[in-house]
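Engineer: What shape does this take:
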Amino acid sequence: MLANAPRLPEDVMLVLQQDRRADAIELLQEHQGISAQEAEEQINRYLEENPPIRLRGAGVVAFSKLNALIWLGLIVIMVLTYLLLAGLGSAATPTKKAGNLAVTGLELSA
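Structural biologist: I've put the predicted structure just below:
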């Protein structure tokens, strides 16, 4: 942080990290007893000098438990679908030839 950057209260910075800018403005306004416009200017200045770092890829999954659970559920569904389809495909493949007739899954007694 730069020397002339406005120092924001801890709870205001936490709200900003949660990407709740409007709530941060209201909270700063309550803390310092300033107008909404002044609070917005301070927060804008702070964000210009300290831009937020956006998570990507695995960082998003690690950050969001719900997102991780959704991905885990999708992977389990894909595995179960594969096993189901692989099981159905193998049940229909055995064929036996009896003379000139091709019989699937049936025994001919002659």
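
Engineer: rest of the way, CA atoms for contacts and neighbours
Structural biologist: OK.

Engineer: where's residue 96, which helix or strand?
Structural biologist: According to DSSP states H and E, residue 96 maps onto strand 95-98.

Engineer: which strands and helices sit next to that strand?
Structural biologist: strand 101-104 (3 or more C-alpha pairs under 8 Å, 6 or more residues apart in numbering; DSSP states H and E).

Engineer: Here is the second sequence; please produce its structure so I can put it next to the first one:
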Amino acid sequence: MNNIGDVPQDVIVALERGSKIEGIKLLREHRGIGLKEAKEAVEAFLASRPDIQTRMNESSAQNAKGGLKTLLTVVAILTALFFLFNSK
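Structural biologist: Sure thing, here's the model as predicted:
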């Protein structure tokens, strides 16, 4: 990455939310660069900013936990409905 400090704010916000893919996509749009170059640029930026890397990792972990809870809730509801309608 030529200019690490030149990362647009919306890219940083996406990274802090735990969305590295969105950050890469936004950087590609801002700079008109390819996927590989944008990925390398984001990774270089994160390496230079461990505070943002930490927030990204924490957000990703929270998002994964939320998705698992939702999945388990859906499975529990479907299981209850299955037994409710097949108990006859």
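
Engineer: tell me the contacts of the residue nearest the centre of structure 2?
Structural biologist: The residue lying closest to the centre of structure 2 (C-alpha atoms, centre = their mean) is residue 19, at 2.4 Å. Going by C-alpha atoms under 8 Å, 6 or more residues apart in numbering, residue 19 of structure 2 touches 56, 60.

Engineer: Which position in structure 1 pairs with it?
Structural biologist: In structure 1, residue 19 of structure 2 lines up with residue 20, judged by TM-score structural alignment.

Engineer: gap between its match and residue 12 of structure 1?
Structural biologist: Residue 20 of structure 1 is 10 Å from residue 12 of structure 1, where distance means C-alpha to C-alpha, to the nearest Å.

Engineer: and if you look at residue 88 of structure 1?
Structural biologist: Distance, residue 88 of structure 1 to residue 12 of structure 1, using C-alpha to C-alpha: 57 Å.
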